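Asks: Have a look; sequence and predicted model below, questions after that.
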Amino acid sequence: MTPAINLAKKKKIPHTIHQYDHDPRSESYGLEAVQRLGLDANTVFKTLLYSTDGKEKELAVAVIPVNCKLNLKFAAKAAGKKKAEMANPDIAQKITGYVVGGISPLGQKKRLPTFIHESALQYDTIHVSAGRRGVEIELSANDLASIAQASFYCLCD
């Protein structure tokens, strides 16, 4: 079990766990999940951390479809900041307690402002990392937002 799965269970949120054998040579963790599990890429979301206003440790979380690119201007605006840039992976791992490629928006060591791309609301359920490479958790976008205390924003072009 991961902290993300344990949190979903504790909050009694309906969810399904999907697992696959992760290939360490895979270039995209999210697209690997799509291929290995036979999922619609629009329903598989990646968790990205970004720093705001030039402060390396002032982080926020963006949850976006794996086939989209984070618009840093939109991300900064969602966080109420002027500027955003991708977080240093070492800092992201230390603050969340998860490894890159397995960072979940749920069960992080430190609660960070979290924003989910608004397209998630189109689907009955979406898939996000469950906290380990090769493990996805499927749940409703509203349940994810509730547990992560997240808001919905346009985060991609």
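Replies: Yep, it's here.
Asks: From now on I want contacts and neighbour counts done on CA atoms only, so please keep to that.
Replies: Noted.
Asks: can you tell me which helix or strand Phe74 belongs to?
Replies: Assigning secondary structure by DSSP states H and E places Phe74 in helix 72-78.
Asks: Of all the residues in that helix, which ones are buried?
Replies: Using 16 or more other CA atoms under 10 Å as the test for burial, helix 72-78 gives Leu72, Phe74, Ala75, Ala76, Lys77, Ala78.
Asks: State the distance from the fifth one to Asn71.
Replies: The one in question is Lys77. Computed with CA to CA, to the nearest Å, the distance linking Lys77 and Asn71 is 10 Å.
Asks: can you check the last one too?
Replies: Here Ala78 is placed at a distance of 11 Å from Asn71 (CA to CA).
Asks: joint contacts of those two?
Replies: Overlap between the neighbourhoods of Ala78 and Asn71 consists of Leu155, taking contacts as CA atoms under 8 Å, 6 or more residues apart in numbering.
Asks: so the residue nearest the centre of the chain is in which element?
Replies: Central residue check for the chain by CA atoms, centre = their mean: the C-alpha nearest the mean position is that of Thr47, 2.4 Å away. Under the criterion DSSP H and E, the helix or strand holding Thr47 is strand 45-52.
Asks: So what touches that strand?
Replies: Defining contact as CA under 8 Å, 6+ apart, one finds that strand 45-52 is touched by 30, 57-66, 76, 81-87, 92, 103-105, 126-129.
Asks: change it to 6 Å
Replies: By CA atoms under 6 Å, 6 or more residues apart in numbering, the residues outside strand 45-52 that reach it are 58-66, 83-87, 127-128.
Asks: ok, and here's another one to check against it:
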Amino acid sequence: MIKTNAMRILDKMKVEYEVITYDVKDNKIDGIAVSKKIGREEKYVYKTLVTKGISKSIYIFLIPVTEEIDFKKVAKITNEKTIEMLDLSELQKYTGYIRGGCSPLGMKKQYKTFIHNSALELQTIIVSAGKIGFQIEINPNLLVDIVEGSFNDLIK
């Protein structure tokens, strides 16, 4: 079994999680496609969005795959005048991950992380394990503690 940085962190901390794999031969790696491939409702699958504020600070947002981030809300939460998606060309430089395999765990640096508060209604959520084709199912309360994050309203 392949172990990603995210999995090694959880193993070291003795945190309970489940690894879910999916086929990537068709190159469909977006969150909605992933939820279909793994046979789970979309509300359980969260995408990891990496953003940059006007201050050049990096912020991580986890939201359900069917939702859209509200940049006005997240700018207010982060005390930034404006916030935007990190350019994909910079993703690996800042996180160590590539598009489709960006986990909130095990980035090059632990950035300020926010999880949409809908996760509080769920026993587990599914996030990237840090490699395309691999997901982690984890209790959101454990995840928010590990990433030293918070639950907030982040979507439109």
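Replies: Structure's in. What do you need? Since this is a predicted model, take the numbers as computed values, not measurements.
Asks: After superposition, what's the TM-score here?
Replies: Comparing the two superposed chains by TM-score structural alignment, normalised by the length of the second structure, the resulting TM-score equals 0.94, with 154 aligned residues with a CA RMSD of 1.2 Å.
Asks: chain center to the helix holding Phe74 of the first structure, what's the gap?
Replies: With CA atoms, centre = their mean, to the nearest Å as the basis, helix 72-78 of the first structure stands 16 Å off its chain's centre.
Asks: Which of the three states applies to the spatially closest residue to Ala129 of the second structure that is not a sequence neighbour?
Replies: If the residues on either side of it in the chain are set aside, Ala129 of the second structure comes closest to Gln135, at 4.6 Å by CA to CA, 6 or more residues apart in numbering. Gln135 of the second structure falls in the strand class when you classify it by DSSP: H, G, I helix; E, B strand; the rest coil.
Asks: can I assume Gln135 of the second structure is in contact with Ser128?
Replies: Yes: Gln135 of the second structure is within contact range of Ser128, at 4.4 Å (criterion: CA atoms under 6 Å).
Asks: separation between Pro105 of the first structure and Ser140 of the first structure?
Replies: According to CA to CA, Pro105 of the first structure stands 13 Å off from Ser140 of the first structure.
Asks: got it, and Ser119 of the first structure?
Replies: In this structure, Ser119 of the first structure and Ser140 of the first structure are separated by 12 Å, where distance is defined by CA to CA.
Asks: ok, Phe151 of the second structure to Val45 of the second structure distance?
Replies: Separation of Phe151 of the second structure from Val45 of the second structure (CA to CA): 16 Å.
Asks: Looking at those two, which is more packed in?
Replies: Val45 (26 against 18; other CA atoms under 10 Å).
Asks: Look up the closest residue to that one, ignoring the ones flanking it.
Replies: For Val45 of the second structure, the closest residue by CA to CA, 6+ apart turns out to be Ile126, at 4.7 Å.
Asks: corresponding residue for Gln149 of the first structure in the second structure?
Replies: Residue mapping for Gln149 of the first structure onto the second structure gives Glu148, with TM-score structural alignment as the criterion.
Asks: Identify the residue spatially nearest to that match, adjacent ones excluded.
Replies: Nearest in space to Glu148 of the second structure, with sequence neighbours left out and distances taken as CA to CA, 6+ apart, is Thr113 at 7.1 Å.
Asks: Could I get the buried residue list for stretch 105-116 of the first structure?
Replies: Taking 16+ other CA under 10 Å as the neighbour-count basis, stretch 105-116 of the first structure is seen to contain the buried residues Pro105, Leu106, Gly107, Gln108, Arg111, Leu112, Pro113, Thr114, Phe115, Ile116.
Asks: Let me see the ranges of the helices in the second structure.
Replies: 5-12, 31-38, 71-78, 88-95, 140-146 (DSSP state H).
Asks: Now tabulate those in TSV and tack on distance to Tyr22 of the second structure.
Replies: Compiled in TSV, the helices of the second structure are given as follows (distance: least, CA to CA, whole Å):
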stretch	distance to Tyr22 of the second structure
helix 5-12	16
helix 31-38	6
helix 71-78	31
helix 88-95	22
helix 140-146	21
